[in-house]
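# coords below, sequence missing:
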């Protein structure tokens, strides 16, 4: 049975509501290096992360995976599938983009300044999580799932968060989308301002064997805002892979 690898977003892992939909497959919830008690790498880069993930798969004797990535984890999933296509059977790119938004270096500098400003002003990760996560979730998101997301980001080491934010600004795989070999599902939240459906539609059109599921009323954390809808989309895709 193919192993499913989960790659979390910059706020840390909050996959608990998704796990029942993945059963009975083996699941590897792989933290970005520096998160969840893992050591910080000497250099934080997509190439470095992809190599470390490949090393983990090799160490556990996992030849091929289904890969689900959220936000910056979706960028890593895309990068990994392009670097090591023989290792990926199926790909789920969720609330992500094929490149960092701005080509002008000034855009990246402004983005970094905005994202890191609360930390520079003395906030800790717990305060940043409270101010960042709650506005992303649509009204009515169950309180335990709100707490799950807030607690995940609060637990992220500041150094790992800072390094991941900087790494994010280096990403650009837009011109490589046509090389993706694995069947691909894209999942977008209807109201997500960070990875809007229009952007993900363009991704879908550039990737062979790709389809897009848009979850109504959801933003950037659809797996928490609408677990049933997210799980149905992913479960259907994985079932098609098994039957194909």
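That came through, no problem. Note that this is a predicted model, so its numbers are computed, not measured.
# please make it C-alpha for all contacts and neighbour counts, starting now.
OK.
# for the helix or strand residue 81 falls within, the distance to its chain's centre please.
Element membership for residue 81 (DSSP states H and E) is helix 72-83. Put simply, helix 72-83 sits 9 Å off its chain's centre (C-alpha atoms, centre = their mean, to the nearest Å).
# and stretch 203-223, by the same measure?
13 Å.
# repeat for stretch 143-160
A distance of 15 Å separates the centroid of the chain from that of stretch 143-160, by C-alpha atoms, centre = their mean.
# buried ones in that stretch, by neighbour count?
Across stretch 143-160, burial judged by 16 or more other C-alpha atoms under 10 Å covers 145-146, 148-158, 160.
# closest one of those to residue 100?
Lowest distance from residue 100 to those (C-alpha to C-alpha) belongs to residue 160, with 18.7 Å.
# chain neighbours aside, what residue packs nearest to residue 80?
Counting by C-alpha to C-alpha, 6 or more residues apart in numbering, the nearest residue to residue 80 once its immediate chain neighbours are dropped is residue 50, at 5.4 Å.
# residue contacts, the one you found?
76, 79, 80, 83 (C-alpha atoms under 8 Å, 6 or more residues apart in numbering).
# count the neighbours of the last one for me.
The burial metric for residue 83, expressed as a neighbour count using other C-alpha atoms under 10 Å, is 15.
# please tell me how far the nearest residue to it once chain neighbours are set aside sits from residue 140.
Leaving out its chain neighbours, the residue that sits closest to residue 83 by C-alpha to C-alpha, 6+ apart is residue 50, at 7.9 Å. Applying C-alpha to C-alpha, to the nearest Å, the value for residue 50 to residue 140 is 36 Å.
# below is an additional structure, to be compared with the one above:
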């Protein structure tokens, strides 16, 4: 058996070679570890920061980057301690750590207030940051965020627990195949996510649903994108709850989208929201 890290790096490089717009890498030092960032778009454009789902890496945004990069300077993060190229020296252990880490990344990139978007667990991270540092967020987009407006569905947990407790490439591929129901996904990205499951990573911060009162008080313009055919959570419940607790938010349900086909497919809604 080969070195899992070498296999992951090879898959990451292969997927990055297929990034559909010009891209360069940056490294940002934080007290939690160095954060790897993929940067695309015109240098003079307003900044957009993208966060991937847990275990997904920055490359999850590959098929959703073209339209946003046409109107924004896009910074896509490999979250520190997760799968990707941002190993943690001090693991994130609390929501305060999430906020502090992301603020240090923005400071290291020389960014003030930014547009911020996240998918899945990255959506929860983005919302956590916006609630704690609203002055740093111009617009907020949550793409099928988890543990935010609803819990995971029992069926998804049944399939995801093996990945969480004994992660492996085969289990990650099986979860994605089941959740997407055979819909096409980016094969290069799936190779990265599968290879990443074989590489040890820090435990994610335990997520809790935000206080509804804080959500209702948030004045940052917000878009919530819901996977209409997703199996990770109940789409109708997520959309209904988001509209209830964030009445200022724009809630869009994408028919045919699933949790793991996203963020690809959300780029048009995201770009229109940013204009």
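Sure thing, it's come through. Given the structure is predicted, the values throughout are model-derived calculations rather than measurements.
# TM-score, when you put one on top of the other?
The TM-score (TM-score structural alignment, normalised by the length of structure 1) is 0.79; 220 aligned residues with a C-alpha RMSD of 2.6 Å.
# mind putting the buried residues of stretch 143-160 of structure 1 in TSV, secondary structure included?
Putting the buried residues of stretch 143-160 of structure 1 into TSV (DSSP: H, G, I helix; E, B strand; the rest coil) gives the following:
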residue	secondary structure
145	helix
146	helix
148	helix
149	helix
150	helix
151	helix
152	helix
153	helix
154	helix
155	coil
156	coil
157	coil
158	helix
160	helix
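# could you single out the nearest of those residues to residue 20 of structure 1?
Distances from residue 20 of structure 1 to the buried residues of stretch 143-160 of structure 1, taken by C-alpha to C-alpha, are shortest for residue 145, at 14.9 Å.
# quick one, what contacts the closest one?
residue 224.
# thinking again about what came up before, what lines up with the residue nearest to residue 83 of structure 1 in structure 2?
Counting by TM-score structural alignment, residue 50 of structure 1 corresponds to residue 99 in structure 2.
# hmm, back to that, what packs against the helix holding residue 81 of structure 1?
Packing partners of helix 72-83 of structure 1 (3 or more C-alpha pairs under 8 Å, 6 or more residues apart in numbering; DSSP states H and E): strand 3-7, helix 46-59, strand 65-70, strand 88-94.
# structure 1: strands as residue ranges?
Using DSSP state E, the strands assigned to structure 1 run over residues 3-7, 27-30, 65-70, 88-94, 184-189, 210-215.
# just want the most central residue of structure 1.
residue 70 (1.8 Å; C-alpha atoms, centre = their mean).
# so that one is in contact with residue 8, correct?
Yes - using C-alpha atoms under 8 Å, residue 70 of structure 1 is in contact with residue 8, at 5.4 Å.
# any idea how far residue 166 of structure 2 is from the closest residue to residue 265 of structure 2 other than its chain neighbours?
Nearest non-adjacent residue to residue 265 of structure 2, counting by C-alpha to C-alpha, 6+ apart: residue 64, 6.7 Å away. Residue 64 of structure 2 sits 30 Å away from residue 166 of structure 2, going by C-alpha to C-alpha.
# more neighbours: which of these two?
residue 64 (20 against 10).
# what does that one correspond to in structure 1?
Under the alignment (TM-score structural alignment), residue 64 of structure 2 pairs with residue 18 of structure 1.
# which residues touch residue 160 of structure 2?
residue 175.
# again but with residue 126 of structure 2, I slipped
51, 116, 117, 118, 140, 142.
# mind redoing it with 10 Å?
49-52, 98-99, 102, 116-120, 137, 140-142, 145 (C-alpha atoms under 10 Å, 6 or more residues apart in numbering).
# so what's the residue count around the counterpart of residue 211 of structure 1 in structure 2?
Structural alignment (TM-score structural alignment) places residue 211 of structure 1 against residue 250 in structure 2. For residue 250 of structure 2, the neighbour count with other C-alpha under 10 Å is 16.
# nearest spatial neighbour of residue 250 of structure 2, skipping sequence neighbours?
Closest to residue 250 of structure 2 by C-alpha to C-alpha, 6+ apart is residue 223, at 4.8 Å.
# run a quick neighbour tally on the one you found.
23.
# distance check, it against residue 76 of structure 2.
Distance, residue 223 of structure 2 to residue 76 of structure 2, by C-alpha to C-alpha: 18 Å.
# re the thing from before, okay, the strands of structure 1 in JSON lines with distance to residue 174 of structure 1 next?
Below are the strands of structure 1 laid out as JSON lines (distance: least, C-alpha to C-alpha, whole Å):
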{"stretch": "strand 3-7", "distance to residue 174 of structure 1": "20"}
{"stretch": "strand 27-30", "distance to residue 174 of structure 1": "25"}
{"stretch": "strand 65-70", "distance to residue 174 of structure 1": "17"}
{"stretch": "strand 88-94", "distance to residue 174 of structure 1": "14"}
{"stretch": "strand 184-189", "distance to residue 174 of structure 1": "15"}
{"stretch": "strand 210-215", "distance to residue 174 of structure 1": "15"}
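# which one, of the ones you listed, ends up nearest to residue 111 of structure 1?
Across the strands of structure 1, closest to residue 111 of structure 1 is strand 65-70 (C-alpha to C-alpha), at 19.5 Å.
# superpose on structure 2 and give me the mean offset of that closest one.
Comparison of strand 65-70 of structure 1 with structure 2 after fitting gives an average deviation of 0.8 Å (mean C-alpha distance after the TM-score superposition for structure 1).
# what distance do you get for the counterpart of residue 238 of structure 1 in structure 2 to residue 181 of structure 2?
In structure 2, residue 238 of structure 1 lines up with residue 274, judged by TM-score structural alignment. Per C-alpha to C-alpha, residue 274 of structure 2 is found 31 Å from residue 181 of structure 2.
# comparing those two, which residue is more hemmed in?
residue 274 (19 against 15).
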